[in-house]
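Engineer: Sequence and predicted structure, then a few things I'm wondering about:
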Amino acid sequence: MKYTLAFYLRIAFQNLIVHKGRMILALLGILFAVMSLVAFGNISNGLKKQIDSEIGKFGKNLIILRSGYMRFTGRGAMPFGDSKSLKLETVQRIGESVPGIVQIAPFYDVSYPARYEEKTVTAGVVGTTEAMFQIRNLDLLMGTYFTEDDNVNGRKKAVVGYKVFENLFQQENPIGKYILVYRVPTEVIGVLKEKGTDLAGQDQDLQVYVPLTSIMRRYSNVDFIKGAYIQIQDKIPLTDMKQILQSFIRTIRNMKPEQKDDFSVFTMEDIVKTQEQGIRLVSILTVIASIVSFLIGGLGIFAIMLLSISERKLEIGIRRVVGSKKRDIILQFLTESVVVALMGGALGILVGFIITVFVSYFGNVPFSLYLENIVVSLLISTLVGILAGIYPAVQGTKYEPVAVLYG
């Protein structure tokens, strides 16, 4: 007797419906494995796109000088150690003396409340020079940037990020209005276009930019800065310029060879490498967890199929009597084990997709579908179903029809 694939599938689904409880348990391992692969594949792909996008937002040939020690983590460059050692004069000497620098923007940043009428928002207040807007590709939505003259005279003017504008003014024209930045009345002269979060997870739209001299004299009353953004010429390798800057700073500060740097010089690529290492580590752990889950799922299917065969000896005997060959019995039970595995895989893809949407929406990660992981997951699910079903299927052919029917 010759059977079609449709016949095998019909019998398989009938058996799944009868024993749906045990089949659900059998496919859970496959579900978790595929869910992990699909969800992480999609999310990591989205993160890589986000990293590429952020590098473009920061501008080309950019080196960052920061006071204190910087620890590179999956969240970006995090400052540690002394934050009062870097002086404005040091950065000015770098700009005057180091060849190959296009422009340099020193900065001092701090978190302060910004208030307009009854509305308040906590923002990152960045004191800097007009060069910052060009180096960081900070484009205006309306108004103007502050000027070198504003910096020289320490004027209380501000260019605000889009979310600061949105939260405080709610589409009201802010140009010429005054906000209180840490109790200091400050005139809003410009609003920046939306920028999003940077590689460290900081919201660039929740920032207020003011002249550097203003924040040092009027807002924070400090005699040091936090760092500088340095744009260099295209022809100079970033790694070479990093070494030049480190040597120059140590020299002008008369640091001894045994003294450790109390400043950090790094590039966006340094941050990206750290984040990519974090993604790779999580990827390896995800693959290991998925392999374990596939093994557990395969063992579950194996055990369920053995139990199913022992319960269906009569069915096997009858089919053998009416003409079914051993090959037909093997194909039937292989079909059932593969169907269970593929159902687990399909549900895993669905759950992985839901997790991807959730993380994309709430985690501010670009939505991305990594189709390669989806295809690989289905292929592995099929292979697990075949391997888990071979032995039970062969065992099913060992029942003698006469012994089963009259035993």
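Structural biologist: Structure received.

Engineer: CA atoms for contacts and neighbours, from now on please.
Structural biologist: OK.

Engineer: Now do the biggest strand by length in the chain: everything it contacts.
Structural biologist: The residue-count maximum for a strand in the chain (DSSP state E) belongs to strand 101-116. The contact list for strand 101-116 (Cα atoms under 8 Å, 6 or more residues apart in numbering) reads 88, 91, 95, 120-132, 135, 168-169, 178-182, 212, 215-216, 224-233.

Engineer: next helix or strand past that strand?
Structural biologist: Going down the chain from strand 101-116, the next helix or strand is strand 119-128, by DSSP states H and E.

Engineer: Packing partners of that next one?
Structural biologist: Helices and strands touching strand 119-128, by 3 or more Cα pairs under 8 Å, 6 or more residues apart in numbering; DSSP states H and E, are strand 101-116, helix 162-169, strand 207-211, helix 212-214.

Engineer: go with 6 Å
Structural biologist: Where contact means 3 or more Cα pairs under 6 Å, 6 or more residues apart in numbering; DSSP states H and E, strand 119-128 is packed against strand 101-116, strand 207-211.

Engineer: Name the residues of that strand that are buried.
Structural biologist: Judged by neighbour count using 16 or more other Cα atoms under 10 Å, the buried positions of strand 119-128 are 120-128.

Engineer: now the residues you listed in CSV, with distance to residue 342?
Structural biologist: Listed next are the buried residues of strand 119-128 as CSV, based on distance: Cα to Cα, whole Å:
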residue, distance to residue 342
120, 54
121, 51
122, 50
123, 50
124, 50
125, 54
126, 54
127, 58
128, 58
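
Engineer: next, the one to line up against it:
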Amino acid sequence: MSHRLFLIIAVIIRIFKEYKVRSALSVLGVAFGTFALITMVSISNSLQEKSRKEVEKFGKNLIVVKSGQIKVFRGRVHSFSTATTLKVADAQAIQQQIDHVVKALPSYHVSYPVRKGGTTILSTIIGVDNSYLQLKNLSIKEGRVYTDREEETGEKVIVVGAKIAQELFKGEDPVGKTLLIFRVPCRIIGVLEERGADLSGEDQDILIYTPLKTAVRRLANVDYINTIYVQVDDDRYIPYVKRKIKELLRKRHLIKAGEKDDFTVLTPDDYMRMEKEAIHIFSILGSVSATISFLIGGIGILSIMILIVNERIEEIGIRRAVGAKKSDIMLQFLMESSFISITGSLIGVFLGILLSEAVFFAFNLPEALSVSWIVISFVLSAVVGIISGLYPAVKASSINPVDALRRL
């Protein structure tokens, strides 16, 4: 059996040499199909993994209520109107009256210049309960978070992001030092671990956190808030809670039927909608491209194998005359077609892995090569080769040796 296999492989190599251009075109067709499939799956998986990590940064099962009319475009929040109707009492009502709400944290965001010595940078100050850091999976690198007592009294204490510490203190320990936030001196009690941007596109490392009372009374001097963070006990209930929040706030804000909301309720899906749509479209286009390429490769293999059969009728007749069985002829042609497709698959796998790694590196995406899809691409290429070579193999094995020898 091994001797027969060796002879068949030797014949396949000879055929490749004789029909270089046709064989190369067939190989390239399958190669592009495999390449498209592996690249599409790898990049799609990587983008999904990136999205999953961004959701973790955003906060587990988190809904964000913003004052005014907000739209999310390409993951970024754009304000179309402002309002001063959102109150701490609204957050309390959400937590007390809506099922599946674990906590509802009132918050106030304000952008102010932050100064130390002669260096000034613009930062967003977030006044919020100290449990917010845990809600957003933020970790303290140095120092501590503010206490409940400091929240109650509105102490001028802050926890700063990693970039704030780096840019203003240049390696110096910032804990215990003072920053001027819009002419208000505030004492740094903690520095956060570096996090990068979250799902909303906001850089977490340039933010400053302080007690809510400190932000609204000592920094902004207002009696309202502009954000409520609502944590849900299970992600299955996020749509339900979102709907209930809208109903509750419209009722509390006395908004009549037909009037626009003076608030916006956002979920991770709202931030990721365009990204998910882009991933979905990319996956569809990649699948279509891979399918067409495999189809073209299969048609190429079919056409070249039919030509090869027609041009090797005399050879087939001689082999049959010296004792080759129909099954031997069929096996040879099936192996030839499979060899073409598997060769193309090997090239496609190599190129697919190469491009995927390049994309991961260039766009700082997580590694997401799928071994299972590489195996599937091999199986698909073998199936394409067998199916494409089936008709030519049957045709070759059915050639009458007497008729074939008469052509000599």
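Structural biologist: Nice, I can see it. Small disclaimer: the values here were computed from a predicted structure and weren't measured.

Engineer: Got a TM-score for the pair?
Structural biologist: Aligned and superposed, the two chains score 0.78 in TM-score terms (TM-score structural alignment, normalised by the length of structure 1); 400 aligned residues with a Cα RMSD of 4.2 Å.

Engineer: Can you tell me which of the contacts of strand 101-116 of structure 1 are buried?
Structural biologist: 88, 91, 95, 120-132, 135, 168, 178-182, 212, 215-216, 224-233.

Engineer: hang on, the earlier thing: most packed of the helices and strands packed on strand 119-128 of structure 1?
Structural biologist: Scoring those by mean neighbour count under mean count of other Cα atoms under 10 Å gives strand 207-211 as the most buried, with a mean of 29.

Engineer: For structure 1, just list every one of the strands.
Structural biologist: With DSSP E as the criterion, structure 1 has strands spanning 62-67, 69-73, 76-80, 101-116, 119-128, 140-143, 157-160, 178-181, 184-192, 207-211, 227-232, 263-267.

Engineer: wait, which of those is closest to residue 385 of structure 1?
Structural biologist: With respect to residue 385 of structure 1, and counting by Cα to Cα, the nearest of the strands of structure 1 is strand 69-73 at 40.3 Å.

Engineer: What distance do you get for the most centrally placed residue in structure 2 to residue 189 of structure 2?
Structural biologist: Centroid-nearest residue in structure 2, with Cα atoms, centre = their mean: residue 47, separated by 1.8 Å. Plainly put, residue 47 of structure 2 is 37 Å away from residue 189 of structure 2 if you go by Cα to Cα, to the nearest Å.

Engineer: ditto for residue 76 of structure 2
Structural biologist: 30 Å.

Engineer: So for the two, which sits in the more crowded spot?
Structural biologist: residue 189 (20 against 14; other Cα atoms under 10 Å).

Engineer: ok, that one - contacts?
Structural biologist: 143-144, 158-159, 175-176 (Cα atoms under 6 Å, 6 or more residues apart in numbering).

Engineer: next one: residue 292 of structure 1
Structural biologist: Listed by Cα under 6 Å, 6+ apart, residue 292 of structure 1 has no contact partners.

Engineer: What's the match for it in structure 2?
Structural biologist: Counting by TM-score structural alignment, residue 292 of structure 1 corresponds to residue 292 in structure 2.

Engineer: Which residue, other than its chain neighbours, is closest to residue 147 of structure 1?
Structural biologist: Leaving aside its sequence neighbours, residue 147 of structure 1 sits nearest to residue 130 (Cα to Cα, 6 or more residues apart in numbering; 5.8 Å).

Engineer: cool, and residue 397 of structure 1?
Structural biologist: Nearest residue to residue 397 of structure 1 in three dimensions, chain neighbours excluded: residue 326, at 5.4 Å (Cα to Cα, 6+ apart).

Engineer: Repeat that for residue 266 of structure 1.
Structural biologist: Leaving aside its sequence neighbours, residue 266 of structure 1 sits nearest to residue 64 (Cα to Cα, 6+ apart; 5.4 Å).

Engineer: From residue 296 of structure 1, how far off is that neighbour?
Structural biologist: Residue 64 of structure 1 is 49 Å from residue 296 of structure 1, where distance means Cα to Cα.

Engineer: Same question for residue 376 of structure 1.
Structural biologist: With Cα to Cα as the criterion, residue 376 of structure 1 and residue 296 of structure 1 are 18 Å apart.

Engineer: The residue nearest to residue 266 of structure 1 touches residue 229, doesn't it?
Structural biologist: Yes. Judged on Cα atoms under 6 Å, residue 64 of structure 1 makes contact with residue 229 at a distance of 4.8 Å.

Engineer: list the residues that contact both of these two?
Structural biologist: By Cα under 6 Å, 6+ apart, no residue touches both residue 64 of structure 1 and residue 229.

Engineer: Closest to residue 389 of structure 2 out of the contacts of residue 189 of structure 2?
Structural biologist: residue 159 (68.6 Å).

Engineer: which position in structure 1 aligns with that closest one?
Structural biologist: Residue 159 of structure 2 maps onto residue 159 in structure 1, by TM-score structural alignment.

Engineer: Can you show me the helices along structure 2?
Structural biologist: Using DSSP state H, the helices of structure 2 run over residues 2-18, 20-58, 88-97, 132-135, 148-153, 162-169, 212-213, 238-252, 268-311, 313-321, 326-362, 371-397, 401-406.

Engineer: Buried residues, the first one. List them.
Structural biologist: Of all the residues in helix 2-18 of structure 2, those buried under the rule 16+ other Cα under 10 Å are 8-9, 12, 16.

Engineer: Any chance of a markdown table for those residues, columns distance to residue 281 of structure 2?
Structural biologist: A markdown table is the format used below for the buried residues of helix 2-18 of structure 2 (distance: Cα to Cα, whole Å):
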| residue | distance to residue 281 of structure 2 |
| --- | --- |
| 8 | 44 |
| 9 | 42 |
| 12 | 40 |
| 16 | 38 |
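
Engineer: Next, the buried residues of stretch 385-399 of structure 1.
Structural biologist: 385-394, 396-397, 399.

Engineer: From residue 108 of structure 2, how far out is residue 202 of structure 2?
Structural biologist: 16 Å.

Engineer: scratch that, residue 330 of structure 2 is what I was asking about
Structural biologist: Counting by Cα to Cα - residue 330 of structure 2 and residue 108 of structure 2 are separated by 76 Å.
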